[in-house]
Every structure is written in structure tokens, then in C-alpha cells.
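[1] with the input below, show me the fold.
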Amino acid sequence: MSLEQYYTEEGIGERLASMLPVMNPHECVELSAGEGALLLPIIRKWPNIKITTCELDPLNVSKLKSSFKGKHHNIDVLSDSFEKAFKGKLASFDFAVSNPPFSWRDTSEYDIAILETFGLRDLFPGSRIRSEVLFILQYLRLLAELACVAFILPEFIVCSAAFSKFRYRLLAFCNVVSIAEINSGAFKGTEAKTYILILKKGWSSESFIYTDTSGSSVKKQQKDFCVGLKQLHLDSLPYSDADEFSIKRGTLSGKECKSLGLPFFHTSGFHESATDVVSLQLRSGVITGKKVLTTTKGDILINRVGSRVVGRAVIVEDGQYLVSDCVFRVRLPSSVCSKTFLTFWMKEVFPNITLTARGTCAKYITINDVAAFLREFLKTITPSHTASTR
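    Here you go, the predicted structure:
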């Protein structure tokens, strides 16, 4: 019997773990655990989390028992065995991960019962159904309100028109937190293009963060998930000279900036190291053999890195400062009000910046991330938000 197993590379699991929103789950469930590759980064992130797994392959169940403390079931989760194993446990888990089987299956009476539980039988009236659809619904049965589940799913489920109605109806039970595209060939045994999809049960949000294979991120609306993420690439293009704004990263470390005795901006804020007017040395453009980046009145400064400060932004009100390499300097078209952008950034972007940020220890964002949000902002502004309002 083929178990349709495409094992997860550990690097994919690490990426999935890095995308998770801030939370502190107590119990994680995985219904098609394989050898446990998705669970390893979860255990590293939360060492005390309780683990529950299900797996069809008895050899894998043995490996899971030897690797992870917890409950491990050798069952078919699309059968009555699921009901017995999780009796009294529905709507109780506060986190889940999943790399479900990528396959079609003959629709069983049990499958029909699951669909009817969610009022979705009309979407799948035929004799065949995708296993991924049923796994998604089983997880929603297990999750508590406001709990997250992180899936690895094929493009067919996430993007195809064939499943657009399913995605639309799915949003009645949960919302998308984030989606990331995975390079083709990332899984052993298949060249299927896949995505990391993070859902939150019983939660309502207008937007989510999408990241493509180049690492560029953009905020999209829930409706974009319904239509299959079409046209996302237009906002995810890398930053270039063709953009009508400027984004530059500083060149000196915070320590180098401090040692020069000149005014500078680092992630910790403005530092007035010089007591008098900014010296000619600062204006020269080259210090200690490096071409330095300076900032002046009206510029926007955004912290590039730092788990606690990443994404924080300010406007330079006056003076001239060196910019450290932990900071981006943003300059908008002269017709656009910097304060209007700062309001947009702090209200719409900053509260969710951890969903865009990369890195497992020191979180960081890229120039392409900032560029995507700038493009979105420039689409929304009106003539009343021009430089005349500065």
C-alpha cells in the first residue's frame, strides 16, 4: 500500500517555525507525522510542549515514540479510529503542524460526515476528494478557539481555481495568518510546488503576509487567498531604481558610529555624540574608508534588525546624523507627506511585522519587505496627503 509519504526536509520545518506568530502553546498535534521532521523545530522552540501524533506507518510510529515524549497513535485519521483516539479532546489543542498526504481518495461515508459537519458537502458531491481538504477539517475539529495550525500544502490546494470556493468557505471558520512559497523539489520524492499556510481558528483579520521564494514579502487581503494569490508577484518585485522612493541601509556598525563622536541613529534611537554643529567630516561622505549614509530632516528611519525593535520607525525632525547598518533610511517622493507614511507604517505594518521578519534569534526585515509596503502605501494616498500637509 502506498502511504503517499513525501518527507519534510528539516530546513522547511525551521522556516515554518520562524513564521509562527507570537504565542506560547502547551500542546501540539500532528495527524500525519511521518518521522517527526516538523516537530523537531517546534520542540526546540518550546521544549516543554506536549506532543500528540498520528501516523499510518508502524515503523514511523516506533521512531516517533523513541524521539518524542507524548501520545502516539498508529491510526488512520480519516476513519472512526480518529473519533476513538480523540474522544473528549475535540477543540482542545492550542497548536498543530501538518504535512498531510498529497492525494486523491475515494469519498467514504466517514468523509461525507466530516464535510457535513462543516456544511461543505455541496462543494464535494463526487466520488473523489482530496485528502488535504479532509485533513484541514480534522485539524479545525481538534483546535481550540484562536489556536493556530501550520500546514505544508501543494499549490493545487492553495492556488488553483478548482478549490477557490473551498478556500472562500474555509474563511468562515478561520483566517489566514501568513503564507510562504516553497521552492519546487523541496520534498523527497516529489517535485510538487508547495506553500506554508498558517491558519488561526475563530479569528478575524482583513490581511495576511505573503512571502515568495525570493524572500520578498507583501501584505495581502483574505480575499486574495480565495482567488488563489493571483498577481501577488506585482507587489513582490525586488526594490529597484525604477521605484519612486529611495531605501538605503547604513554602512557603519553602531559601535563604529559611537566611536566617531558624531551624531548618529542606531536601533536604540538618536545619539547626539557631537555637542556643536555637525562637522564637515560628516558631510564628506567617506569616513574610516567607508562610504557613509547620513540622514536629514524629513527622512524616515526604520529599524532593520532586533527582535524587540525590528520595524520601529521615526521621522528625522531636524539635524543630520550617521545611519548605522541596522537601520534603513527611506526617502519618499517630494509630493508625499512623511508623517502620513509614518502613521500608515505604525498602524498597519508595525503591529504585524513579526510575521514578515525572518530569523530565529535576531529578527530582521529586508529592503524588499519595506519596498512592498511602500508600494502598497503609495497606492492608497490621496492629494490631501501631499507635501503641502507637512
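[2] could you use CA atoms for every contact and neighbour count after this?
    OK.
[3] against which helices or strands is the longest helix seen in the chain packed?
    Taking DSSP state H as the criterion, the chain has its longest helix at helix 367-380. Here helix 367-380 touches strand 217-221, helix 232-235, strand 246-249, going by 3 or more C-alpha pairs under 8 Å, 6 or more residues apart in numbering; DSSP states H and E.
[4] and with 7 Å instead?
    strand 217-221 (3 or more C-alpha pairs under 7 Å, 6 or more residues apart in numbering; DSSP states H and E).
[5] what's the spacing between the strand it packs on and its chain's center?
    10 Å (C-alpha atoms, centre = their mean, to the nearest Å).
[6] next: stretch 369-380.
    The answer for stretch 369-380 is 17 Å, by C-alpha atoms, centre = their mean.
[7] in it, which residues are buried?
    369-375 (16 or more other C-alpha atoms under 10 Å).
[8] repeat that for stretch 32-44.
    32-42.
[9] distance check, Ser98 against Ile129.
    Ser98 sits 18 Å away from Ile129, going by C-alpha to C-alpha, to the nearest Å.
[10] who's more crowded, the two?
    Taking neighbours as other C-alpha atoms under 10 Å, Ser98 and Ile129 compare with Ser98 leading, 24 against 18.
[11] about what we covered before: let me have the buried residues of stretch 32-44 in CSV, extended by secondary structure and distance to Ser160.
    Output for the buried residues of stretch 32-44, formatted as CSV (DSSP: H, G, I helix; E, B strand; the rest coil; distance: C-alpha to C-alpha, whole Å):
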residue, secondary structure, distance to Ser160
Ser32, coil, 23
Ala33, coil, 26
Gly34, coil, 26
Glu35, coil, 29
Gly36, coil, 29
Ala37, coil, 27
Leu38, coil, 25
Leu39, helix, 28
Leu40, helix, 31
Pro41, helix, 30
Ile42, helix, 30
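[12] alongside the first, I'd like the structure of this one:
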Amino acid sequence: MATSTSGMGQVLARAGHTSDPWGRYYTTPIVSQSLVDRIEVAKPKLVLELGSGSGSLCTAAATRWHKAQLVTVDVDSRAPKALDADMVGTGRRHSHYVHDVLDAALSDKIGLAPGTVDVAVCNPPYIRPKWRSDFGKILEDAGLSGTLASLHDAGADLLFLAQNLRLLRKNGKLGLILPDGLITAERFSGVRKTLLRQHLIEQVVQLPRGVFKGTEAQTYLAVLSKSAGETNQVTLRQMDSDGQLSVPIEILQEAAVKRLDFTFHARVVSPQRSGEGPMRMSVRQALTDVVRGTVCSSSISAFPAPVFHLGDFSEPLGEHAVRVVPKRFALSERKAQQMLEEARLALPGDILLARVGRSLEDRLALVVHGPCVISDCIFALRAMDEHRERLYRFFDSDLGRHALASSAHGVAARFMSKTNLFEIQF
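    This next block holds a predicted model:
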């Protein structure tokens, strides 16, 4: 077993409070086995795991591919002990290296030539490393340097993905566990577009929340073949809390660039035929404007007018009741004119939705009594008169709440973008 040392821990930003010091959430055996099972390779010669941690993925790979040479790399010097315990008596050929996974010269340091790995499995840490020049080279070599508005937006998930691509051979398989950002966030649409055009993304499996101890973050299994042709169609599935997989759905490349999560695409229903009720339409088609508040939560207490915020939404009142903004938030005409210079206002008739929050789909209100100041956590939807009631009733229904929940994204705090809101069909 060869080892080397490096100070990756010194260059990483602060990890999450419920992860370990390197921002890792450890993979459970059922998730590890499910990821390895998704990788369609019969007899790989060389299997790699970067950021091996306790070795759950590597162990699952060793169980399936008995004759493969296994190589693991982790910055944590304690990782080899757990790995060795799993490998004792198995007869597997296993080499472990204690080294910085995001070293641009990693292949030289561990004696593994680029483009030689048959299968790579990886569960990247949930952390944003402090930028260094190595990262630019890793992204450039993987063909991903032009996919972000700023290279400093690259998190460990993207950097680990890129490092794996550098080491994989052509048609080699990569199985990843990814957080919500790379799968659904708009700022990563360029990454998804590039991956879909340069590689064959075979499938993405949406995991249940809470599958990793200590976090409710939404995560996914993803499998791709390096440089195996452009992806024209992707298979999406969802795993339930018992580990059972849903019936697959297929989406085309254009839809996959937007998002790759099962729940979002599964709710898309074909427009109804005439005679079956109102035709479905997008939220964008029903609106004349969307206003996002500008008062941040830390400024609410000192603001010179009451500010409607997340905690001011009322609970659902019943099937036919309407949740309205309380009168105490309504401004007089004179006060409203004064506030226009300091904040964005919601007007009577506007439908208010939460823009952020774990339960944003449950927050709904109608402005009735007068203009009101809204916080930057809230959208005010200005609907056409003929669509207002129908749109409100939709968001107050189980179907509407599901649409909002599946359109929101985010690893920790969930949030809704205007683009995702506009695409909801009702």
C-alpha cells in the first residue's frame, strides 16, 4: 500500500455542521449497492474510488467485481483502517492512497495514468473548496471549464466529477452520488448541456430525502459512459424509502439540460383534450408580472412599515377558504407611495408564494386589504383577472403543492427560481 500526504483540509471552506470535517456524508450499504448495480460492466480490470471515506462504495464494487484491481484515494489518514478491515481475507487486489483528490497531478502521485480506469464510483463531499489554480486545470482537462459563469462557482461535486473524467478511459463508466445543484439548478445548466453532448448519461435515480444521516439534502445516483456518444435520451427513476425503484421515464436532451430530477419531469402531463375541462397552461401564460420583495429578513424589524415575511403565512383553512394577508400589513395610499422608494410592494389581487424554505409549497396568501411590503423571500404573482382564482386554487391543491415542491431545488435551504415557477403547468 503506497501513501503520500497533502493538506487538502487547509484549503477547504467550512463544512456543514452535520458532516465530518471534510464535508462528507457517508454512503449507506443500500445506496452503495444500488449505485454499483446501475453500472453495466461485466468484468472491469481497474475500479477507482476518489474520496473513499469509510469504503462503502468500494466494498460494494469489490463484492460485485471480484477480479478487479481496486484503487481508493482519500485525504483522511484514518480511511485506510476502515478499508483494510473490509478487505481482509477477501483476496482483492487493493491499493489505497492518502492524498488530496483534487491535486491536478494526482495521476502521477498515485501512479495511475489518465485514461486507464474502467469504472469509477464516487460520493463527493458537500463542500465548496477555496479556489486554487489546480481546479482550473482539472476542469479544463475534463472539458468543463467553459460551463460556468464563474469558475469559482465550482463545488467539490463538480471538481470530483471532472477529476474522475480525467482518469477514466473512453467508454469507461462513472457512477456518482450528486447533490441537487448539478441536477436541477439553473446555474449548472451549462454543465448539464456539456455532459449530455460529450458523454452518454445513461440514468439518474432520485434518492429519498434523509438517505444520508445528518442531512435532508436531496441527492441522486447518476451513471454515465465517458465519450460514448451524445446523450439523446436519459432514463430517470425514483427510489423510495424501502430502496424500491419507480417505473422509469425517458426525457429528451433538451428537457435534461433544464433539469434531471424524476419528480419534476414525472408531473408533466400532456394538455387535456377539449371537452375534458380547461386546457392546461403555464404559470407564465397566466401572469402579467412577478414581483420579488427586496427587504431582507435582518432588516425587517427596523423597516419603517410592516413587512410580510415567511412566518406570516397562515395555515390552510379548508377546501373553499382563502388565505389572505392580514389587515395589519395593508398600507394607506400615502404610505404606499412613500414605500415605493424603499421596497417592492404586493398589490391587491396578487398571489403570494414563498420563494425559499423547507416547506415553501405550503405557503400561500392572497393580497386583499391593500398594498403591502414583502420580504425578499416572497414572490408576488400578478395574474390576469380571468386566471387569478383558478391559479390560486391550483396552488392550494395537493397537485399544486406537489408542483411547487418538485420545482424547488437546493441542497440545504430549498428555493424556487422564476424560471422554474413559470414552467409549472396548471
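[13] returning to that earlier point: quick one, the longest helix of the first structure and strand 217-221 angle?
    When axes from the mean of the first three to the mean of the last three C-alpha atoms, to 10 degrees is applied, the directions of helix 367-380 of the first structure and strand 217-221 differ by 40 degrees.
[14] off-centre distance for helix 367-380 of the first structure?
    17 Å.
[15] how about stretch 50-59 of the first structure, aligned to which bit of the second structure?
    Under TM-score structural alignment, the match for stretch 50-59 of the first structure in the second structure covers residues 69-78.
[16] figure out the length between the terminal residues of that stretch.
    Criterion C-alpha to C-alpha; first-to-last residue distance in stretch 69-78 of the second structure is 21 Å.
[17] report the buried residues of it.
    Those would be 69-76, for stretch 69-78 of the second structure by 16+ other C-alpha under 10 Å.
[18] nearest to Lys65 of the first structure, of the buried residues of stretch 369-380 of the first structure?
    Asp369 (40.9 Å; C-alpha to C-alpha).
[19] which one in the second structure is aligned with that closest one?
    Using TM-score structural alignment, Asp369 of the first structure pairs with nothing in the second structure.
[20] so who does the residue nearest to Asp369 of the first structure when sequence neighbours are not counted touch?
    Leaving aside its chain neighbours, Asp369 of the first structure sits nearest to Ser217 (5.1 Å; criterion: C-alpha to C-alpha, 6 or more residues apart in numbering). For Ser217 of the first structure, the contact set (C-alpha atoms under 7 Å, 6 or more residues apart in numbering) comprises 209-211, 236, 356, 369, 372.
[21] mind filtering those down to those shared with the second structure?
    Using both residues aligned by TM-score structural alignment, their matches' C-alpha atoms under 7 Å, the second structure keeps these contacts from these: 209-211.
[22] what sits up against the strand of greatest length in the first structure?
    Criterion DSSP state E: the longest strand present in the first structure is strand 143-154. The set of residues that contact strand 143-154 of the first structure without belonging to it, under C-alpha under 7 Å, 6+ apart, is 90-99, 192-203.
[23] ok, stretch 110-117 of the second structure next?
    Contacts with stretch 110-117 of the second structure, where a contact means C-alpha under 7 Å, 6+ apart, come from 46-48, 97, 107, 166-170, 172.
[24] just say helix, strand or coil for the aligned partner of Thr190 of the first structure in the second structure.
    Using TM-score structural alignment, the equivalent of Thr190 of the first structure in the second structure is Thr215. When classified by DSSP: H, G, I helix; E, B strand; the rest coil, Thr215 of the second structure comes out as coil.
[25] give me the neighbour count for Thr215 of the second structure.
    For Thr215 of the second structure, the neighbour count with other C-alpha under 10 Å is 16.
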